[in-house]
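what follows is a predicted structure for the sequence shown.
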Amino acid sequence: MPFMGSLSSHFFLTLLSCLLYLNPSLAYSLKNCSIDYQRNPTDCASLDCQNRKLLTVPDDIPKDAVSIQLSSNLLEKITKKDFGGMVKLRVLNLALNRIAHVDIGSFIELVTLKTLLMHQNMLKNLTSNIFQGLSNLTVLNLSGNEIRFIHASAFQFLTSLQSLDLGSNMLQQVTDIQPVLQLSQIELLHLSSNKLSSFQTNDLLLNVSSSLRLLDVSFNDLEKFSITTPIFPYLQMIDLSQCGRSSGLKWEIPDKTLLRNITQLFLSQPWFSFEEIQKVLQSLDSLTHLRLNYMDEWINKGLLAAVCKIPTLRRLDMYLNNLSNFTVELSLCSELRELDLSLTHITELSKGSIQSMKKLQSLNLEINLLTKVPPDIRNLASLEILNMNDNIIFELTCDDFVNTKHLTELSLNFNHITKLDRCVFENLSNLKLLDLSKNLLWTFGDAFKTALPKLEVLYISQNYINILERGDFQGLQSLKYLNTVADNIGRVTSRSFDGLKNLETLVVSLALEYEPDFTELLHLESLTIYFNIDDTLKSSHQNNYKDFKHINLKCLKSFTVICSGFHYGFPLDVPVELFQAMKDLEDFTAVNVYIQAPNVDTFQSNNQLKSLTFAKTDLSDLDPELFQSIPNLQVLNFSACMLTSLDFLVQANLVELRYLKLSDNEIAVINETVFQFLPALTYLDLENNPFTCDCSNADFIHWVKTNKQTQVVNAHQYACAFPVAARGTMLLDFDIQSCWVQGSFLCFISSSCLVVATLLTSFIYHFLRWQLAYAIHLFRAFLYDSRKRKKACPHQFDAFVSYNVHDEDWVYREMLPVLEGEQGWRLCLHHRDFQPGKPIIENITDAIYGSRKTICVISRPYLQSEWCSREIQMASFRLFDEQKDVLILLFLEEIPSHQLSPYYRMRKLVKKRTYLSWPQAAQHPGVFWQNLQRALQTEEVVTENEDQLTGPRGC
């Protein structure tokens, strides 16, 4: 039977596809780590195992991990097996542990490791083979340990090392770092906060020059810093911050050519005498960047006079100095490009102190006590970056930036500015970033209506703007990012954002009762709206917020709506019409917005949606049809949404979903079959749900532990909420074997029966499929026969004609004119008399039992037809069951008996019964029709000795 064959083939193909689908990687039910979610599933795993109170490195970390974060744990040692086989690992963070010992060969298989962080541990010695295998390591941080001894061969395997941090250890001799300086690629060396008493190149026995570019010896009690040999030809930066002893620090570099490449020097509260510092500065002819921290005493003595004489100096950092009682004199530093005066307690810059810096490009005055913009700034025509965050500036005047036409970044965050005049920014024609957030602004005036033609980023959040008027930003033609969020939500009037035709990102606060209009924002790609509903608004407004209709953003890709405050019972549903224009929307987030599940048609126009987030929303009545129009969804976050079940995922058809977060819901029991409908899922977060720890979750627990595709984040930390006796235990600690022991024997019997049934089915299909199919048809005919006899219905037709569609022409051309036209018989033809809409098998049965006899018009196509075969089988069953002469065989062509062998029932009937042959009647057709008429006239009742087929044997 063709049908049975196709069914079996489909079954085995399905089974094979399921087997091939299995991922050979390790299961993702990690006990102590979580794998960071990655949108690209082909990316290798990055593990987060931080702050888990781990005593040892977990043994279930996937071998294909590329990054492992194991910081802030309780690890005491590293063994050889901890990272075995991790040949793809590039970043390993072991910081903030208690590691005191590393076995030889522990890192030998980490052949691709680039970064190793082991700071804040308890290492005391670096042995000769501790870093064996790390030939590709470029960054090594060992700061904050207790290292006293470094073996001469400790770094021999680190042939690619570029940066080494040995700060905050117990090193006492500069010779301890000699093996480091011999590395061919080393560029950065940090030795801060050790026990070094001196740093002298005479103590270093190096045969070759070092490639070192940065040397940090800060926070050491040095007596002498001496470079007398040419071992640092590439050295560019020296950090001597807080170095020396009370007796002083001696600088000894007799040959200035040994420092010809030094461009950066950091000094912070050194134990240099004033004269010694002057000597240091005079020895550096190529210095471009100087940092002076905690040096109030020397600055008061006139150190800046010496500093400004350095002809190559371009950057001067003076932060962390107390200059409140000092008039800063920097007029001699006319060649500076960058000046940092942050955290210096200055209340003002005296007039003329920096006006000579005609080439200054960056000025940092952050975290000071300025009450106004220093007057000298208006004379800095080359200034590009100005930072005055966190001061107490009250007012901006029209003259403050009158000549700073090249300014590109202006930061005035966290000041006391209350208003903006029209003229404040009119000369800043090149400004690209402006930060006015966290001020006391209550109006913009006309500040943004005509000025700032090149401004791209504007922060005005956390101010006291009560209203955004139409045209407030109409002069900002180049603006791409705008943030207007504030706690005291004000009014946004119609057309408030007119003119912002190039805006791409908008973060805005809206008062619920006012209507926003974003129709001018033709290129907006990201929109975030904050609402705040208090009791006053709740009591004064009882209808839905319906004014979203003016958003209409066709280019929008990310849309976020966040509602703060209590709004239960106060609908804030985003109308369906809003999404219809957002054809390219990829990310939608609604936090505390909907009070019930959104309408199923909400996203019918957003088939590009890839990320959907609902939080603090009652989704208990969620309709799975909501997802039918968003087949490309990859990220789904339903946190704190009162969900009690995952059944909605069965009908959601989320075949592309990779990230699913359902934390903080009311899910107690999970049917693991749900995840069969999420074939791409790789990340599942179910934290803070009240799980039931009994056999109802046994299948889910087993799936979490054994599935090889989906990571259930922090699953081993899921706690039991029910039953009460299990509270305090972990979900994955529940013994699921107790749920299966009682039915183990039944499972054995069932599986054994399944195996036997499979073998038996295969045997029957191969050897007995025709006999089996025939028996099924006989049984069905028996059922129909019993039903018809109970009804005792009279015959409607004289004969039912069973024929194949290939023989339809002969039936209508030859048979019907004679039998119906000349002889007057009532015939039943399936093309003419079958009842439309009724099952075929019922039509066949009704036709056979509703006719006195059945005429089978047999040809080769007839024998090969499945439905014709069923018709003759039912007719023959009636023949033998009723013992009546009801079957007439009519052959349209000569078919030898041996060719009927595959058609077992037909061959048996032909051997036993008389039949009519049309080919033999070619010369005498009248005789043929007379024999057929006589067969139709024959009474149905026959004796036991009579043939059950009427007509001559070989007409």
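Yes, it's here.

from now on I want contacts and neighbour counts done on CA atoms only, so please keep to that.
Will do.

show me where the stretch 751-900 of the chain has its strands.
797-802, 827-829, 851-858, 887-891 (DSSP state E, counting those that start in this stretch).

in TSV, list those strands along with distance to residue 682 and mean neighbour count.
Written out in TSV, the entries for the strands of the stretch 751-900 of the chain read as follows (distance: least, CA to CA, whole Å; neighbours: other CA atoms under 10 Å):
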stretch	distance to residue 682	mean neighbour count
strand 797-802	58	23
strand 827-829	59	20
strand 851-858	60	24
strand 887-891	65	22
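
distance of residue 105 relative to residue 81?
Spatial separation of residue 105 from residue 81 under the definition CA to CA, to the nearest Å is 9 Å.

same check on residue 325?
Using CA to CA, we find residue 325 at a distance of 62 Å from residue 81.

how about residue 137?
Here the criterion is CA to CA. By it, residue 137 lies 20 Å from residue 81.

and what of residue 504?
With distances defined as CA to CA, the gap from residue 504 to residue 81 amounts to 51 Å.

out of residue 137 and residue 81, which sits in the busier spot?
residue 137 (24 against 14; other CA atoms under 10 Å).

what's the spacing between the one helix or strand residue 3 maps to and its chain's center?
Under the criterion DSSP states H and E, the helix or strand holding residue 3 is helix 2-21. Centre-to-centre, helix 2-21 and its host chain are 33 Å apart (CA atoms, centre = their mean, to the nearest Å).

run through the neighbouring helices and strands of it.
Counting contacts by 3 or more CA pairs under 8 Å, 6 or more residues apart in numbering; DSSP states H and E, helix 2-21 is packed against no other helix or strand.

then this one, side by side with the first:
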Amino acid sequence: MKEHWFPLSPAFQRLLFILVLLCLSLSCSGRTWAQRKLPCDVISLNQSESFDCSDRKLLQIPQDISRNATRLDLSSNRIKKLSGTSFRNLRNLTRLDLSNNFHPQKHPLTIENQTFSMLDQLKELLLDSNGLSAVPSALPSKLRFLSLKFNCIKTIRPNDFMHVRLLETIHLIGNCDYESVCNGLVIENRTFSHLTNLASLSLSNNRLIGVPQFLPQSLQQLKLKQNTITHIHQHDLSGLTSLRLLGLSGNCPVCSNTLFFCSPCNTPNGALQIHPYAFRKLSKLQELRLSGNSLDHLQSSWFENLTNLRYLYLSFNRLAGEIANGDFLSVLPGVEVMDLSYNHPGQSSYSHNLKLSRNFSNLTSLKTLHLENYVFSTLHENDLNPLYNLSHLSVLNLGTNFIYQTNLSLFGMFHNLSSLGLSENKFAFLSKKEGVLSTCGCSYGYELNRDRFGPYVHKDRLYRQHLPNIKPKCIAYGPVLDLSRNNIFHINPDMLQGLDNTACLNLSSNSIGDMFNGSEFVHFPKLKYLDLSRNKIYLHYEHAFSELTELEVLDLSHNNHYFVVAGLNHSLAFMENLSSLKVLNLSWNEISTLTHNNISSSSLQELDFQGNRLDIMWKICQNYELFRALQNLTSLDLSYNKLHRVPPEVYKHLPKTLRRLSLSKNRLKVFDWERLTQLPHLEELDLSKNKLEQVACALTSSLKFLDLRHNRISQLAPGFLRGARSLYVLDLSFNLLELINQTTFESGAENYLQQLSLQGNPLHCTCDLLDFHLWMRSNEVELPLLATEVTCDMPVERWGKSVLSYDIEECVNDENAMTFCIITSFLIILTLLVSLTAHLFYWDLSYILDYCGAKMKHHRRLVPTDFIYDAFVMYDTADPLASDWVLNHLRVELEERGERARSLCLEERDWTLGMPVMDNLSNSVRQSRKTVFVLTDGFLLRGVVKMAALLVQQRLVEEGVDSMVLLLLQPQVLQHSRILHLRRRLCRRSVLEWPADASPAAQRWFWHHLKRTIRKDQIGTHTSLHSTYFTGR
């Protein structure tokens, strides 16, 4: 049998396509999509997964975290309460971070009993900054790391850690500091004694008055910084034979220069009192921190048995005398790092020169020495004699000493010095005399105003090996000389001798105003990194820096002093002579004019030109070729140049080797996307923080990273990524995108995106966003902060909620959508067919329907009635045409033809002679089943017609039967009659019209309807709205 295929409607086809795509996305990438819906970053490794949900404004723990999760970070959220069921599905967790969930209204995190009891595998638990008043109960037995820093715990009891005997690290820092209301953390006896695996205990900032007793022998790190401990007794530490690090800094601070609330210790000299043999049992100690304890004397007995000591911190004390004459230095042969900074004797007795004890020469292992803020004016060669023979000394920090005079050549006498810090002194290097600068009896005061890593101990471990505030790139090149933050305003080559091996020279933040001519740095032949930022340099001569043949990095940023002076000539021609230069920083100089139209370099790879005035240079149609001669340039930063538009001529003069171009933070309203084809190797383009409103479809195939953050882009052209086969990262965050269409991004094999950022856009979360939802499901593209920061702006009830908060089932419901589509499609098609058929085949269809209806009904005998006549015919007897039609056509058709004859009552034939007209009329109406009014022109003006109509209406009221039949013999009769129109509305079968075309078929149809109307009672043909009226009820 031949099969017939019926085409589906386009809407139905689209619905089927969406449903199939949805099913495929759910089945193929369901797990990945579920993870991306989470407000967390997920990292999968083998069978374990790590969830980073930090700083996502969460009010509760996400429910869809995988059971395989081993690490969960929930820090910096707004979680208020944790119950016993919070982690019921996360039994495989090994690390849990719940830090900083202190509510903004200062409501502490509530943790119910048994909250963590089900986490059998948990080893690390962080609960910092949560306002907790007690250690949580029922901690997991396998816990090894517990952090409770900066809470409000006032008392620690043995029962708190009774069931966590495997603990190795406990942090209880800052539970009772000076900002809290407690008087000191109370640690009951033997609280930690049963923790035989405990290796690290941090109790800093708790106002402890003594070293806790009965600590386990396994302890390797004990931190008691910034408490109120005034005495270290002989046996306080005697049981800690495994101790490697002991922190006692800040217990008796020098209150004259602290940055926090300070109360001097109530001891004879205000210093921490340490028993001569307090450290005797600590033979394994490697790091000792005694900074900020007002110590003015160091006993050799403290260090005699510390044979493994490597790091000794003694800053912020009163040890100027010990530095000059201390015997303790003779018993520290293994110390590698020593910090003696900020040990000045007092403002009234500043030293003229540096006084070092000859015992410094016994520090044979010393690698790093910090001597900041000793405060002396002159540094002579002999002052450093105790240090010259230290073959391992590589870092010497003499910063913030207000040194006015020295000869740099004396530092050349060190064997292995790689980093010399002379920052924040008073060097000027004006003139030379007898190899040592002339002395000056300066008796100036000073203020301590320096941003340090911390008030006492250097927290950064890199500080052990390097100078502070030195850029890592500078250190990587080799030996460092730091002369930043001095009073140098002129470079005298004779003053910079003796350090020929220097590879990095930092002269930033001085007042240097030289016009360099190629002679200033002749004594630095190996210099590779030169930092001259934040000075007043005037670039004029083309031979500037030409003596630095190996220079690779030159920082000239923040030297705008002369660039903003009108009328001066500025030249960058010196770059052509620097054959090794790779990086040049000219940022924040407000360069608006140059004497040369272009700058030339065959070696330069990176140019930082932000914070200048290219808008002025290019506005006057000059310097379009400024960067053309940079033959090997790969990175160009033109941000902060106040550009409204990049002239088209500029693009063709940009180096073809460019891989990175930054135009961020300008005022660009338009961008010539098609010009990117002139940069065939461009991989990274930064246009963030401009005023762009649209993105064209002209992205080059080489582009890998495109940053369009913080613009005004409101729509994306369909397929604007088509052809960008290398684009992996696209950032569209913080724009004005409201809708993302189906064709905006490519799908399947044409999609090369790996990361797409959309947070901060006013998205309209309606069904118009369905296509984007389906695209997200079917493409494994990373969308950062999708569940928390990609939010809805409209409709109002979804404002601020995630785009994932509304279910796409609202737009595509399988059963309901299909049913609705089928029904509506059927109704539309049926309506169209019926309307078209009725219009073309009205008479034929009506005849067929009536004929079929008559055949389907069984013939039944009519119930006899009391009527004498079937119909009383009222017509205009004075009209010959009307009389002829009634007598010769109507009468013949009803009485003489058909299966059953219908008797008629006619005025001219059946009325009784001599009887009043009123009586004849009344009898005819009552004795007839129907009263037929044959309407012609002028007939309605006769009074007898009106009387007959009233009698018919009276019969309707009395008997509930409507017997009136109106027969329009002429089509123009009563065309504008409201009564006739109302009659047609209420009883359309009782109004008949003689066919105008007089065709035999039409006449036969007319007689058929007339006979049926006479035979059938009219009450059944009324609408239900009027049925009660006609029945008289």
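Great, that's in hand. Remember, it's a predicted structure, so these values are computed and weren't measured experimentally.

superposed, what's their TM-score?
A TM-score of 0.63 describes the superposed chains when it is computed by TM-score structural alignment, normalised by the length of structure 1; 719 aligned residues with a CA RMSD of 5.1 Å.

ok so, going back, so for residue 409 of structure 1, which of the strands of the stretch 751-900 of structure 1 sits nearest?
When these are ranked by distance to residue 409 of structure 1, counting by CA to CA, first place goes to strand 827-829 at 90.4 Å.

where in structure 2 does the closest one fall?
Against structure 2, there is no aligned range for strand 827-829 of structure 1 (TM-score structural alignment).

contact partners for residue 639 of structure 2?
Shown in contact with residue 639 of structure 2 (CA atoms under 8 Å, 6 or more residues apart in numbering): 609, 610, 611, 662, 663, 664, 665, 666.

counterpart of the last one over in structure 1?
Mapped onto structure 1 by TM-score structural alignment, residue 666 of structure 2 lines up with residue 592.

hmm, residue 564 and that match touching each other?
Yes: shown here, residue 592 of structure 1 and residue 564 form a contact pair, counting by CA atoms under 8 Å, at 7.1 Å.

more neighbours: which of the two?
Here residue 592 of structure 1 and residue 564 are compared on neighbour count by other CA under 10 Å; more neighbours surround residue 592, at 22 against 14.

which position in structure 1 pairs with residue 302 of structure 2?
Under the alignment (TM-score structural alignment), residue 302 of structure 2 maps onto residue 280 of structure 1.

surely that match is in contact with residue 249?
No: counting by CA under 8 Å, residue 280 of structure 1 stays clear of residue 249, with 11.2 Å between them.

what about those two, which has more around it?
Here residue 280 of structure 1 and residue 249 are set side by side on neighbour count (other CA under 10 Å), and the busier one is residue 249, at 21 against 15.

got the contact list for the more buried one?
So, once contact is read as CA under 8 Å, 6+ apart, residue 249 of structure 1 ends up touching 222, 223, 224, 225, 243, 270, 271, 272, 273.

how does it look with 10 Å?
Going by CA atoms under 10 Å, 6 or more residues apart in numbering, residue 249 of structure 1 touches 198, 221-225, 243, 270-273, 276-277.

so which of these are in strands?
Secondary structure assignment (DSSP state E) places 198, 224, 225 from the contacts of residue 249 of structure 1 within strands.

number of nearby residues for the second one?
Around residue 224 of structure 1 there are 18 other residues, counting by other CA under 10 Å.

now residue 369 of structure 1: how far from residue 398 of structure 1?
Plainly put, residue 369 of structure 1 is 21 Å away from residue 398 of structure 1 if you go by CA to CA.

of the two, who's got more company?
Using other CA under 10 Å as the criterion, residue 369 of structure 1 and residue 398 rank with residue 369 on top: 20 against 14.

structure 1: which residue goes with residue 836 of structure 2?
That one, residue 836 of structure 2, aligns with nothing by TM-score structural alignment.

give the contact list for residue 836 of structure 2.
Going by CA under 10 Å, 6+ apart, residue 836 of structure 2 touches 830, 842.

C-terminal to the helix or strand that contains it, what's the next element?
Counting by DSSP H and E, the element that carries residue 836 of structure 2 is helix 814-840. Sequence order places helix 842-856 as the next helix or strand after helix 814-840 of structure 2, per DSSP H and E.

got the angle between that next one and helix 814-840?
Regarding helix 842-856 of structure 2 and helix 814-840, their directions subtend 110 degrees when assessed with axes from the mean of the first three to the mean of the last three CA atoms, to 10 degrees.

now the helices for the stretch 251-400 of structure 2?
Remark: helices assigned in the stretch 251-400 of structure 2 by DSSP state H, counting those that start in this stretch are 300-303, 320-325, 385-388.

how about JSON lines for the ones you listed, with distance to residue 782 of structure 2 added?
Formatted as JSON lines, the entries for the helices of the stretch 251-400 of structure 2 read as follows, by distance: least, CA to CA, whole Å:
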{"stretch": "helix 300-303", "distance to residue 782 of structure 2": "56"}
{"stretch": "helix 320-325", "distance to residue 782 of structure 2": "58"}
{"stretch": "helix 385-388", "distance to residue 782 of structure 2": "56"}
